[in-house]
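>>> no FASTA, just this:
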């Protein structure tokens, strides 16, 4: 019985050896690759977290600089963020904050340049959309309604920004003296907003100021206004 067990064990060892001779190297390579991949993933997550933390510090510094009207320091903070931490959300947030500060100083071209960077470089679709909306507001301040309207119509806004886009289009059309078209834009913006939206009463006020009341529609609330 013991001799039979030894023979069986030897057969198993021989089979295992043959299997390992054939597949041992590929298995070892795969295992090594998985280990390297896991280490790389953990390293990348650590690096990403560190980037975000460092960018957050610079964003805080930019906010302090802007609050104290130190434009030079604020722009320097943003330059570092843009050059070294461009892929972080904080860099895009900093761009929006700096552009607001620049606009308050009536540095329109500088603000537009900053917003252009955010709209073209940010990974966050919401921040990109906000940059385009802010750009259109600055163009309106510069009395460039056609350019403001073009900026809005050429950008593909996510659905959740359609109401803000159409409301801004209404503002531009009203600035151009196109009251009927402005009303249509406001109506579309109103339909895209929910009953609980804090922004909806403002759109209603704009309609009422033009002698209009909000009207329901069977069309999709997120449709694009055609011109």
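Received the coordinates, thanks. Everything numeric here is computed off the predicted structure, so don't read it as measured data. Residues are numbered from 1 along each chain as shown.
>>> going forward, measure contacts between C-alpha atoms and count neighbours the same way
Will do.
>>> Could you check which helix or strand contains residue 212?
Assessed by DSSP states H and E, residue 212 sits outside every helix and strand.
>>> In space, what's closest to it - neighbours in sequence excluded?
residue 183 (7.6 Å; CA to CA, 6 or more residues apart in numbering).
>>> Return the list of helices and strands in contact with the host helix or strand of the one you found.
Residue 183 belongs to helix 179-192 when assigned by DSSP H and E. Using 3 or more CA pairs under 8 Å, 6 or more residues apart in numbering; DSSP states H and E, the elements in contact with helix 179-192 are helix 162-175, helix 200-209.
>>> okay, pairing it with this:
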């Protein structure tokens, strides 16, 4: 009886050895890849969380500097944020904040520089579009009409279509091209949903140019 069991055990061992000889390397490789991928994912998650926390801290530093009105601190904090965490949402939001603060103080070159950076480097298409539209407004104020139109020609999410057309109308009107201004305002009006207050603003602009939106 013992001999019979020994033979069965030996046969099972032989089968296991045969199976391992045939598939062992592949199984080991798969395990290494899976476990390595799991470790890499955990490492990446940790790195992302760490990046996010550090970017948030610098973003708060930019906000504090803006609130204090200290230009040197603004430049330093925003510069560090761009250099080290330029691909984060915090960096893009900080850029928009810095641009607004500069614009409010009449520092249009600084506003233009911050908005240009966000438009070129933000990881979020919506923030890029916001920066381009605000940059177009700054360029309009400095009578750089062609540059302003160029910013608005860039590809943007469709939800910005009405705002883009409205700003194009403002630029064409400033250039003295009434026909193109009316065309742009009509596009903005059509792309704004009925009942939205913004539509009334565009309607006023069209009426001022002698156009009846109805």
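Thanks, I have the structure now. Only a predicted model underlies this, so the values are computations on that prediction, with no experimental measurement involved.
>>> picking up where we left off before, what's the average distance of the helix holding residue 183 of the first structure to the second structure?
Helix 179-192 of the first structure, aligned to the second structure and superposed, deviates on average by 1.2 Å (mean CA distance after the TM-score superposition for the first structure).
>>> Roughly how far does the closest residue in space to residue 172 of the second structure that isn't next to it in sequence sit from residue 197 of the second structure?
Of all residues not flanking residue 172 of the second structure in the chain, residue 181 sits nearest, at 5.0 Å (CA to CA, 6+ apart). Going from residue 181 of the second structure to residue 197 of the second structure by CA to CA, to the nearest Å gives 20 Å.
>>> which one of those two has more residues nearby?
Counted by other CA atoms under 10 Å, residue 181 of the second structure and residue 197 do not tie: residue 181 has more neighbours, with 25 against 10.
>>> packing partners for the strand or helix carrying residue 24 of the second structure?
For residue 24 of the second structure, the host element (DSSP H and E) is helix 2-68. Packing contacts for helix 2-68 of the second structure, counted by 3+ CA pairs under 8 Å, 6+ apart, involve helix 71-85, helix 89-104.
>>> hey, which of those is tucked in deepest?
Highest mean neighbour count among these (mean count of other CA atoms under 10 Å): helix 89-104, with a mean of 22.
>>> which element follows that helix toward the C-terminus?
Downstream of helix 89-104 of the second structure, the next assigned helix or strand under DSSP H and E is helix 108-121.
>>> Average offset of that next one relative to the first structure?
Overlaying the first structure shows helix 108-121 of the second structure at a mean distance of 1.6 Å from the equivalent residues (mean CA distance after the TM-score superposition for the first structure).
>>> Helix 89-104 and that helix, what's the angle between them?
For helix 108-121 of the second structure against helix 89-104, the angle by axes from the mean of the first three to the mean of the last three CA atoms, to 10 degrees is 160 degrees.
>>> between helix 108-121 of the second structure and helix 71-85, how big is the angle?
If you take the same axes, to 10 degrees, helix 108-121 of the second structure sits at 10 degrees to helix 71-85.
>>> thinking again about what came up before, go through the helix holding residue 183 of the first structure and flag the buried ones.
Going by neighbour count (16 or more other CA atoms under 10 Å), the buried part of helix 179-192 of the first structure is 181, 182, 183, 184, 185, 186, 187, 188, 189, 190, 191, 192.
>>> chain center to that helix: distance?
How far helix 179-192 of the first structure lies from its chain's middle: 26 Å, per CA atoms, centre = their mean, to the nearest Å.
>>> Pull the contacting residues for the counterpart of residue 81 of the first structure in the second structure.
In the second structure, the residue paired with residue 81 of the first structure according to TM-score structural alignment is residue 81. By CA atoms under 8 Å, 6 or more residues apart in numbering, the residues touching residue 81 of the second structure are 55, 58, 59, 91.
>>> Spatially, which two of the residues you listed are the most separated?
Taking CA to CA as the measure, the contacts of residue 81 of the second structure span a maximum distance of 8.6 Å, between 58 and 91.
>>> Find residues that contact each of the two.
Joint contacts of residue 58 of the second structure and residue 91 (CA under 8 Å, 6+ apart) are 78, 81.
>>> you'd agree residue 95 of the second structure is up against residue 113?
No. Counting by CA atoms under 8 Å, residue 95 of the second structure stays clear of residue 113, with 9.2 Å between them.
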